[in-house]
Each structure stands twice: as structure tokens, then as C-alpha cells.
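# make a model of this:
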Amino acid sequence: MAVKIGVISLGCVKNRVDTEEMLAELQGDFEFVQDMQDADIMLINTCAFINDAKEESINTILEAEQQKKFGKLKGIIVTGCLPERYRERLKQMVPRVDAFLGTAAYKDIRKAIEAVVAGGSFSSYPDQTIDETFSKRVLTTVPPTAYVKIAEGCDNRCSYCVIPDIRGKYQSRKPEYILEEIASLARDGYSEIILIAQDTTGYGKDLEEDIDLAKLLDRAAQIPGVKWLRVLYSYPNGITDELLEVMCRHDNIVKYLDIPIQHTDDEILQKMHRRNTWKLTEEVVNKIRNASDDFIIRSTVIVGFPGEKRENVIHLYQTLKKYQFDRLGVFSYSQEEGTPAAEMDGQIDDEEKEFRRDSVLNTQSSISLDRNQARVDKVYDVLVEGFDEHSGLYYGRSYAEAPDVDGKIFIKTQEPLETGRYYPVKITMAYSYDCIGELER
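Below is the predicted model:
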């Protein structure tokens, strides 16, 4: 009888791609189960980016340990960022876990399972060397959307961030393997391809050949079957004229840029060890707006950073109101051990951080409402993702909404719609994060 494997993937979409690659390594010899109560072995791919993510990962592991103690679960395998970051310390915290794999060890997943099935233990923490080949994956996203990782690691060394320590230096995948993967996905019916990395605009800087994100997009856009080519996680410094020209030239490269600015006050940006001043970012935002009125800009900011004063937050409010980002994620600063920011003076208490976060979110809510209301009476291609039983409406996304992080478009129609297909929808009503539209005939 085949060993039954339960899989839980936590954290970002980059983690999800790692999980999909591990699933591909296990194809053919194991049975995957949806109900964790039925699993013989549980595989938990963890996140350790901020405290909330670590807490979620630890709680998930502890629940699995309880299931192992009192249920049928025979083994627990923990992979990803948490074991990579804490190693021996984590082993002591969760003694019932049987195997630990670091962020570069996904190809060892079969060895780990075989060891656990045999009653043993297993650990693997290889050096952070990117897989140069086109890796097979078992897609866990709903068609026709798929993520493609173009690079691993990060060189930016922001003072609050542990990613370079967990994921290593920046390493780009070779373009031929990325393009082969996109072509394979497109042949299988995946028409929305989302390129991801810790910093997508850094792509190619470590490769000998003349390649960067703009050139990669130019080639990827010519692959048959790709309707939406989307890019996430772009550093402001990397938004070049060439990149914008390529995005505007190809209709299937969506005019959507995800640019984490983290703050707008130079005093805080300097403490964050960000490589850009606000003036530089300001120039980038203006350049994007001038390139096309259709561009959607999403960003993220951190509030409550050590030493952040009221005037720094006021500067953030004022700048957000001036530049009117379409989408904004707001995070309270997380004090991560081992980072320079964790040792800085002027740490801010959690209650004040949450107050600042809520205040910025309220500011952005009115901005997002204005931006969405400007879409009323316009027609968009909408990718239908499902049916909402509560409202009785289908819902989906246009090019202006990325999966998971942005709002939805709810569709009024008497016709049955097919999940995974694109339909023309006219926006009739707008809220801060979601819109309502009607099927355009």
C-alpha cells in the first residue's frame, strides 16, 4: 500500500513553487491526501520571514506533533525557511519532527521520506545553488494561472530583512530554462504566467550573457498561448526605460507593477538600508505614469520602524495621497533577530505600530476607492475564478488585480460562466478593494 502524504505549504508564492517542485520529485510512488487526518507522513513547507509567519509555521508543526502523538500520523517532515534559519534550535523545539530540509534541499525530499518510513531521521542543508535546469512541477494553482521563479536569493541587504541569510545571494536562472518552462505551461493551458523572485528587476545581473528583465519579458511575450504575462516584486531602481518600453509594446504583458517602496521618508529609508532615496522612487513613479495611463501600481510600506517619528508618518500619508497608488499593502515592522534593525534604538511598541498601520490603511482605502471608481463604465477582460455562494455572483480578476493580494471583480449575469475562462465585463460599481460588473454582450 502506498504511503499517504499530506502537504501544507505556508508563506509566499515563491515557497509554493518550491512545494510544487517537491511534489514533482514524489510523483508515482506516493499517494497525496487532502485530509491531514488520513496522512501517514506530513510535509510542512514553512515560512520564517517575519514573526507572524514564524508563529504560523510553529503552530502548524505543533498541531502535526499532536496528531503524531495521538493519531495515525507516523512521520513529520519540515522544510523551507524555518529549518534553514534555525536548524539545531528548531530540532530542540519540535522533537517529534523526523526530518528537516533547508531551502535548497527540495530534491532530497524522496530520501527524507524513505528515511522516515524506515523509522529513521534525516536532515539536509545544501549550499544555496540555484537549479540550472527546467524543473518539473506539480501545479497547485487553479488553471490558467501559474508562477515561474526567475531567480533565487537577494543581495539588497535591507536592515530589517532575513531573506539573504535564508535564501542566499542573488542567482538568476538561465533564460532558456525559464522560457522552456513558460512554453510548457502555455502548452498545458496556463495562459496567465506570473514571474517571481525576491527582486525580479535584478534578473540577469549575475549572468555572463546580455540578459535582463526587459529582454526576458520581450522573449517570453512571444510564446504562443500566453495571454497575461505578469511581473511581481520589482525593486524601484530596476524600473528602466527599456523595461517600460517592452511592457508597453506587448499587449500580453500586463501593465501592472508591484514595487515595494517600504517608506517615503529618506531618514527611514536610510535606516532601512534601502538603495533608493524617495526622489529616485518619485522619478520612477512619474516615469511609469507617463509611459501609459493603463499602468496599475501596487506597493508595500512598513510602519513602526525603529526611530520612526510622527513627522515621518505624516510624510508617508502626504506622499501616498499625492501619488495615489492603486494598491497598497501595509505591514507593521517585525523585529527580526540577527538583523541590524533589531539592534537599533527607538523600537516602537506593538500598539503604536498597529495604530500607525490602521491609519495608513484608512488613508489608502479612500485612495483605492477613487482609483476603482475611475474604472466604472470601462470594459475589462476578466478571468473567472469561481462562484460566491453568499452573493450568488461569479468573481474573477482583470489585469489590474494580482492573485491573492488584490481585490476581486464580482460579475452580474444570468448565464453560467466557466471557471478559468476570460469574459468581457463592464464595471458598474466600485468599492475600495472590490468592483462589481456586468457581463458585456
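# please make it C-alpha for all contacts and neighbour counts, starting now.
Fine.
# after the top helix by length along the chain, next one along is what?
Across the chain, the longest stretch assigned as helix under DSSP state H is helix 350-373. Next in sequence after helix 350-373, counting helices and strands by DSSP states H and E, comes strand 379-388.
# and this one, please, so the two structures can be compared:
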Amino acid sequence: MKSSFPGIKTANIITLGCSKNLVDSEVMMRQLKAAGIETLHDSNSPADVVIINTCGFINDAKEESVDTILQWAGERKRDKIRKLYVMGCLSQRYKEDLVREMPEVDGFFGVNDLNAILSALNAPLRNELLDERVITTPAHYAYLKISEGCDRKCSFCAIPQIRGKNISKPVDQLVSEARFLAGSGVKELILIAQDLTYYGIDLNGKRQLAGLLEVLSGVDGIDWIRLHYAFPAGFPLRVLDIMRDNPKICRYLDIPLQHISNRILKSMKRGLDGQGTRNLIRTIRQRVPGIAIRSSFIVGYPGETNEEFNELKRFISENEFERLGVFTYSHEENTPAFRLKDDVRPAVKARRAEQIMLLQQDISAKRNAALIGNEIKVIVDRKENGYWSGRSEFDSPEVDNEVVIDDPDGKLYPGLIASVKITGADLYDLKAIAI
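This next block holds a predicted model:
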């Protein structure tokens, strides 16, 4: 099929930010492909149109998005590309400012403006293809976005004002997407949302994540299902039983806790105090033996004292999270926390973040050393320098540990779920030999 936009033959999609943005880009690429436009992703190759899918969540992400727009605006000004469009969170949040300051950009679009972007290219929206995507990840894993938006009121977060209220995708649509992905060679589904555990409340008033997992695990070809971004308050405990009993559900949970101080959690409007958080982590570990918990924390929240920070460090030391990330507090306009004084100095925020990661480094090294001599299952991702890199069920791509595998018999290939024996360990990654 020829492109319906005269002279436009190629489009380069630049994706910034989170995996939810990546899914949006992949859906758009499928639509453009159907319109006869060849699509590239994060490419430096020449293209007629560049579409930048931006992030506008915290300061660092906003700066990266602005820098990327300016880079491509220079290309547009020099007529190296014919059209430049900007979409996503930054564009949704700051459209008026961007239009005024970046006249080289041909159009700014929000997070839900797929039809408008396609219209700008004279490409019709094909509803029958909305369950299909151009997969930009390695072919054996893909993200499955089960809902859009968020109903939470966390004081530090701008996502609800950017993405709107929670809208859950119907189960049958998600099953259709999962079948398409499985038919494309995907073995591992990574479920994502602003809040996985809220899934279904807007559909029938009940949390439906557990039932969704049961249905998705019945899709032929899908071997692993991984859960990202579970909110702690109101966590549906039945999910834990399914994770324990269903071999397709990875014993892995990404559950951002953000802090442990009662005062800070209350100010953050997290809906769960410190003791409730401790109880939840204890329950998760009891009901799913051997689970890997990934969490993330914010340091430098307004008014965070040394005592509160030390309480957070003790909490992390006591619970020894398998995977952990830390963010320095970002003072975001139009959030409830913006009314507070951002009184923790940047240098103190950075120092506290470094202390948390040094603490986690020791925890990770100890846990890895304990695995030497064990046999585990890994999904094989890629080959580099003569060795394969893979991940256990306890590791998500891009953010978690890897297993570097020696394959003397040449049996491994991308997407294979294989048994390996751990032969060595460093701070974060493991070394293994294929069995």
C-alpha cells in the first residue's frame, strides 16, 4: 500500500520514558505501517517524519525530552527531515509553552491523540488493528498495558493530571493482544499500568487482576507473565495465591513503596502507614515463598529528616529487597506536594540516594553469592562477546540483574527458557553454564 501522505515514505519514532510510552509507540507504528509508511524506531537513519514520544514525569525526564526535541528541531530547521511531531506526557503537560518556544515543530499531541497524529499524516485510524503492534523489544518478550491513567492522589505525582483517570482495558481485548503477541513469538508478557492492582474497578467495581492473570496464563505460547507497578494500599491478596500456584506467573513483584516513615507516607497520600507496609511485605513473602520483590523509594521528600532517612535505611536493611531503585524527590508543579517547601538540598538528596544504592549493592552481592552452585531457569535474551545473556524469573529486562551464560554445546538461542547452573556472582549479575 502506498502512503496516503504524498512524499512521506518513512517515519522514525523516538521513544523516551517508560514502557507504557513504548507500547503507545508500537501501536502507532502498526497504524503507520498499515498506511504504507515504513517505520523506524530510535534510529539515526534518515526519515521523512520524526515523531518524538516524550516523558514529562520528573525533572531529569523532562530535560531529556526537551534536549531530544531541540536536537531534531535543528534537523527540521536544516530541512534534514520534512516533518517533526511531538507527542506524549511532556507535550500533554506543557503544550502551550512548547508551541510558543519551539516553532520548528510541526505539531504537538497529547497522550491520547493517536487519531490526531495519524490525521496529520493523512493515515486513517484502523480500529481493527488496535490490538496489534510493531514489536520493538526483542521478539521473545513484550509489554502488555492493561490500563491507562490513575485514580491515586499521591502528592508527588503528576501522572493523574497528565494521563487522566484509570481506564481498564476489557479482558477480551487484552486476551486478543496477548494472542497476537504470542503469535509473533513472544514468550514473556510483562504486565504494566500506572497501578496494576486497581485493574477492573472501573469495569465492575471489583479488582480483577487475579482473574486476568488466570485468563492470560491460558494463552498458548506465553510461558512467563511478570507484574510491574503494583500499588501497596488495597493490594489484592488473591494475586499472591495465583503467583504461588501458577507456574506461568513469575514469582516477581514490582511494588513501589516510596518510604516507610509514617509522617512522609501520610504526606505522600499513599494510603498505607509504615506498619501496614511492613505487614504487607511480610504477607507477600509468607504466601509466595522465594518471591523476588522489586521496590523503589524516594529520598529528599520535603521535610525528610535524618531520622526519617535512617528509618528508611533500617527498613531496607531488614527486608533485603531482591531488587531496588531510588529516586531523588522532584518538585513538580500542580501536585499537592508542590505547596510544600522543597527544603532538602540537592546535594543531600544525591548523597542519600547514593547511600541507599550502596546499601542495596551489599544486599544484592550477598544474595547473588548464595546462589552459586544452584540450578535456575533463565530466559535467553542475546549473545555478546561469545556469551549469552539471560534473565531469571526474578529479573525484568533493562532494570534488573542478568545471567551471563557459557554455552559450550551451542544449545541456546533467544527466547529459550533454559536450565543453567550458577558458577559465579558479582554485585548484580550472575555467571552460569548451560545444562
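# re the thing from before, output the contacting helices and strands for the longest helix of structure 1.
In terms of contacts (3 or more Cα pairs under 8 Å, 6 or more residues apart in numbering; DSSP states H and E), helix 350-373 of structure 1 is packed against strand 296-303, helix 310-323, strand 327-332, strand 422-430.
# Ile411 of structure 1 is nearest to which of those?
Ranking those by proximity to Ile411 of structure 1 (Cα to Cα) places strand 422-430 first, at 7.3 Å.
# what's the closest one aligned against in structure 2?
Under the alignment (TM-score structural alignment), strand 422-430 of structure 1 falls on residues 417-425 in structure 2.
# can you list the residues that contact the matching stretch?
365, 368-369, 371-380, 405, 412, 430-435 (Cα atoms under 8 Å, 6 or more residues apart in numbering).
# what's the average distance of it to structure 1?
Mean deviation of stretch 417-425 of structure 2 relative to structure 1 after superposition (mean Cα distance after the TM-score superposition for structure 1): 1.4 Å.
# ok, back up a step: of all the helices and strands packed on helix 350-373 of structure 1, which one is nearest Ile194 of structure 1?
So among these, strand 296-303 is nearest, using Cα to Cα, at 14.8 Å.
# for Ile190 of structure 2, pull up the helix or strand it's in.
Per DSSP H and E: strand 188-192 holds Ile190 of structure 2.
# now the angle from that strand to strand 417-425?
80 degrees (axes from the mean of the first three to the mean of the last three Cα atoms, to 10 degrees).
# whereabouts in structure 1 does the helix or strand just after strand 188-192 of structure 2 align?
Where DSSP H and E defines the elements, the next helix or strand beyond strand 188-192 of structure 2 is helix 201-204. Aligned using TM-score structural alignment, helix 201-204 of structure 2 spans residues 205-208 in structure 1.
# ok, so what distance separates the counterpart of Thr103 of structure 1 in structure 2 from Cys55 of structure 2?
In structure 2, Thr103 of structure 1 lines up with Val111, judged by TM-score structural alignment. Distance, Val111 of structure 2 to Cys55 of structure 2, using Cα to Cα, to the nearest Å: 10 Å.
# what does Gly274 of structure 2 give?
With Cα to Cα as the criterion, Gly274 of structure 2 and Cys55 of structure 2 are 31 Å apart.
# higher neighbour count, the two?
Cys55 (27 against 19; other Cα atoms under 10 Å).
# what do we get in structure 1 for that one?
Match for Cys55 of structure 2 (TM-score structural alignment): Cys47.
# a markdown table for the helices and strands packed on helix 350-373 of structure 1, including distance to Lys91 of structure 1 and mean neighbour count?
Putting these into a markdown table (distance: least, Cα to Cα, whole Å; neighbours: other Cα atoms under 10 Å) gives the following:
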| stretch | distance to Lys91 of structure 1 | mean neighbour count |
| --- | --- | --- |
| strand 296-303 | 32 | 20 |
| helix 310-323 | 41 | 15 |
| strand 327-332 | 29 | 20 |
| strand 422-430 | 47 | 20 |
